[in-house]
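In: Build me a model from this:
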Amino acid sequence: MGISSQQPFSSELLLAEFFQRGGASDHHSDGWGLAYYDEQDSQLRHGLQPAFSCYQARRIISRHLKATSLLAHIRKATVGDLKLVNAHPFRRSLWGQDWVFAQNGDLLDYQPELRTGFHPTGETDSERAFCYLFDELSEHYPSRMPSQQQLAAILKLLSDDIARHGSFNYLLANHEFMFAYCSTELYWSSLVFDDVILPGESAGRQEAQSLTEATGQRVVLISTQPLSLYQPWYPMGRGELRLFHKGQLTATLFDPEKESHPLIVPPAFSQSVLYL
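Out: So this is what the prediction gives:
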């Protein structure tokens, strides 16, 4: 799950629902991870227990964590043992900035040549793909970060090449930007928070304030499967890359011939929810 927001965003309700998929409502029970940005500094947290029952994960949720950029991951181990070194998100530094990466999918027989200083510390195909992306980026742009458009374009080309080895859905973020790439299935939703309704709760400002203190706050949510906030979730197409900046979509690169999944619209609406 990814969150990109205009201002620091309180994510506890979304994290609580997402972490239920880590062994309670879904079978991704091989640990969890969380990366978020406090200003420009990244913070990383990992655990090996199922997310829904992990004391450390529940404690983080209870702290009312606020961030402008956040990645959360629940793992179903396919490549690599159940060790912290194999837990997503992963972090690397490039162009003087911390970047975090989380992936959902499987890459078969994926052993790219790595020529620069980016090498995996664990055993996962996901971390190898992350290192390959940064290996290529550092060779193309060794001294400084390219423009948003240039970075999105080269990530699209590199990601398409990696996706030939299997399923490769990922989120890549720094303190300001979030890239989402879909090879099989990924959804996103864009909100302007005034009031937000959660299942089993009444509409009203109390629920909105538990998510954000800023009326008019712009937030983008990204997830492999939609969360149950009552708003539409838009499917990304296969081979599509989107760039989000502080809670707003700024670029879309896609393959017109590839299909996407259907739009998911909740069964009930309320005037207290603003749709984009």
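In: going forward, measure contacts between C-alpha atoms and count neighbours the same way
Out: Will do.
In: Now Leu158: closest residue in space, sequence neighbours ignored.
Out: Leu133 (6.8 Å; Cα to Cα, 6 or more residues apart in numbering).
In: Any idea how many residues pack against that neighbour?
Out: If you count neighbours by other Cα atoms under 10 Å, Leu133 ends up with 18.
In: Next up, the contacts around it.
Out: Going by Cα atoms under 8 Å, 6 or more residues apart in numbering, Leu133 touches 155, 158-159.
In: Which helix or strand contains it?
Out: Using DSSP states H and E, Leu133 maps to helix 125-140.
In: in that helix, what counts as buried?
Out: By neighbour count with 16 or more other Cα atoms under 10 Å, helix 125-140 contains the buried residues 125-138.
In: Equivalent analysis for stretch 22-31, please.
Out: 22-23, 28-31.
In: What of stretch 62-76?
Out: 65-76.
In: Just the ones of those in strands?
Out: Among the buried residues of stretch 62-76, the ones falling in strands (DSSP state E) are 66-74.
In: would you turn these into a markdown table with distance to Tyr181?
Out: A markdown table is the format used below for these (distance: Cα to Cα, whole Å):
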| residue | distance to Tyr181 |
| --- | --- |
| Lys66 | 25 |
| Ala67 | 22 |
| Thr68 | 20 |
| Ser69 | 16 |
| Leu70 | 16 |
| Leu71 | 14 |
| Ala72 | 16 |
| His73 | 15 |
| Ile74 | 18 |
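In: one more to put side by side:
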Amino acid sequence: MPNLFAMSFEGALAPSIDLKCLSPGPGQKLPDGWGIGFYPGGEPSAAVLKEARPPEGSMRGELVRQWENLEAACFVVHVRSATWGSITDANTQPFSRSYGRRDWLFAHSGSLSAPLATPNDAIFEPVGSSDTEAVFCALLGELQRHGWKSLADCDPVVLRDWFASINGQGDLTVVLTDGSDLAVYADIVGGASGVHVIEVLPPYAELAFADSDLCVDITKREVKSRKGIVIATNPLEALPPVASEWRKLDPGSLLIVREGAIRSETKAIAPAQRPERRRAIRPPKVLPKTMRVTHHTTYTYKNPVERSIHTLRLTPMHDRLQQVLENRLSVSVDGQSRDYEDVHGNRVRRLLLETPFTELRIESESIVRLLDTDPLDFRSIGPRSTIPLVWMPWHRQILAPFLLPQELPESELQELVEYAMSFVSRNNYDLIDTLLDMNASIFREYKYVQGATNLTTTPFEVYVDRQGVCQDFANLYICLARLLGVPARYVCGYIYTGPKNANQVQSEASHAWLQVYLPEVGWKGFDPT
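Out: Next comes the predicted model:
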């Protein structure tokens, strides 16, 4: 049985937590106490349910199992085997303290050789007599000394080193959360008080983690499947099994999670092994490149085609990002043609073929000068942009076509809004960080499966199934961006992987990605594939 269990998900869960250890079998004994901490409604105020010296078949434990209002994105569960301090509520974890206009939760697996001494001038003082609460109060005092009022403010290296200094006095595996971020420190020895972590990725219809003493059913109350991180001192069996596996955190390392995503993992490094910090050197400026792009498409038919109409968009865009130096478009069958520019600025050729044919070959050859030599330059020189974006009325009018999400049922759009907002809140409403997080998450969490989708597949279906191809991932990203009020548009073209790259075959077929309009920057490309 894990005596320390925690969860962080990208949206609210209403799990059923069954403390089966409160109904022990023959030869087993009841725990000395248990507690559950969570943040109802995503508020910075924490709720803690706990019980010292619980009776067999505890009514409080039954309340936790049945309580439908046990809903939050972050949970901390602790089952106590007392070492220091009497068996009372004051010594039962998790502990809660208010600091920086939010409630903090703290839980500890292990035992120190002796409780920390509390200085006379300490701002935070323990109520009980446990070693855990003394560590918690000392930690909050350290945060106050640095002026850190949230885990996001903390330097992970400094925080890890502080835990390591306490770890020298005994076993120390801890979970600390401020309701937004959740930090996990793994005991430096990594023995009995080590800690394990598993990543949960949708889609899943049912999911629970259980052993003979504890069962946490995430989907019992039919909450949508969401991405999350689960932490336990002893791994629990996933029911049904999930694709990912439990991994043990390196001894002495510090893991920080926010809304189901790992934000940082700071390994333990011996002082003699710490690398010398080097001054950052700006990479040399990349010069524009000239590329020759040749596109071939061949259609073959069993019976002759006597009359057909074709629309070709095979001329590259000519704009501030690239210049078209030459372009030639040829068709193997004679017919009438008309070139024009569509409403998006694309050069289009419309063909009317009235000569019968069984094979049609289309070739486009272009010489293009690439001017976008710094595609990762997303930041403007002005203040950072945050969500929601505020546009001038004329800007919004011009960008209106790129702000309309796909036509989907309201229920599906609402779920996609919640999904999009999980990236926003996880990145403190920063525009660029949110867009980069969305890009990386789709790349990492969605499977590239050819044939799994078609031209009618909607962004919501891709979100639910978590699979597709480049056009699906681009359309999902565009939908999420537009729901956040960020202009986005679909782009089709080619990627150059280099002559010796293993992915060279990908550069021989057209590829889909997207562009997002960034204030004071312009259109910039994002590729979630």
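In: Just give the TM-score of the two.
Out: Here the TM-score for the pair of chains, by TM-score structural alignment, normalised by the length of the first structure, is 0.81; 246 aligned residues with a Cα RMSD of 2.6 Å.
In: re earlier: put together CSV for the buried residues of stretch 62-76 of the first structure, with distance to Asp195 of the first structure on each row.
Out: CSV is the format used below for those (distance: Cα to Cα, whole Å):
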residue, distance to Asp195 of the first structure
Leu65, 19
Lys66, 18
Ala67, 19
Thr68, 19
Ser69, 21
Leu70, 21
Leu71, 23
Ala72, 24
His73, 26
Ile74, 28
Arg75, 32
Lys76, 34
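In: which among these gets closest to Leu243 of the first structure?
Out: Leu243 of the first structure lies nearest to Ser69 out of these, by Cα to Cα, at 12.9 Å.
In: Show the end-to-end separation of stretch 197-206 of the second structure, please.
Out: Its start and end residues considered, stretch 197-206 of the second structure measures 19 Å (Cα to Cα, to the nearest Å).
In: Oh, that last question was meant for stretch 118-132 of the second structure, not what I typed.
Out: One end of stretch 118-132 of the second structure to the other measures 12 Å (Cα to Cα).
In: Next, Val219 of the first structure: secondary structure please.
Out: Following DSSP: H, G, I helix; E, B strand; the rest coil, we place Val219 of the first structure in the strand state.
In: residues in contact with the counterpart of it in the second structure?
Out: Correspondence of Val219 of the first structure to the second structure, assessed by TM-score structural alignment: Gly228. Applying Cα under 8 Å, 6+ apart to Gly228 of the second structure gives the contacts 7-10, 199-201, 259-261.
In: could you show me where the helices are in the second structure, in order?
Out: 59-66, 131-146, 156-167, 393-399, 410-426, 431-445, 459-465, 470-483 (DSSP state H).
In: looking at the first structure, where would I find the counterpart of the longest one?
Out: I take that to be helix 410-426 of the second structure. Counting by TM-score structural alignment, helix 410-426 of the second structure pairs with no residue of the first structure.
In: Show me what that helix is packed up against.
Out: strand 4-13, helix 431-445, helix 459-465, helix 470-483 (3 or more Cα pairs under 8 Å, 6 or more residues apart in numbering; DSSP states H and E).
In: now the last one against helix 410-426, angle please.
Out: Between the axes of helix 470-483 of the second structure and helix 410-426, defined by axes from the mean of the first three to the mean of the last three Cα atoms, to 10 degrees, the angle is 80 degrees.
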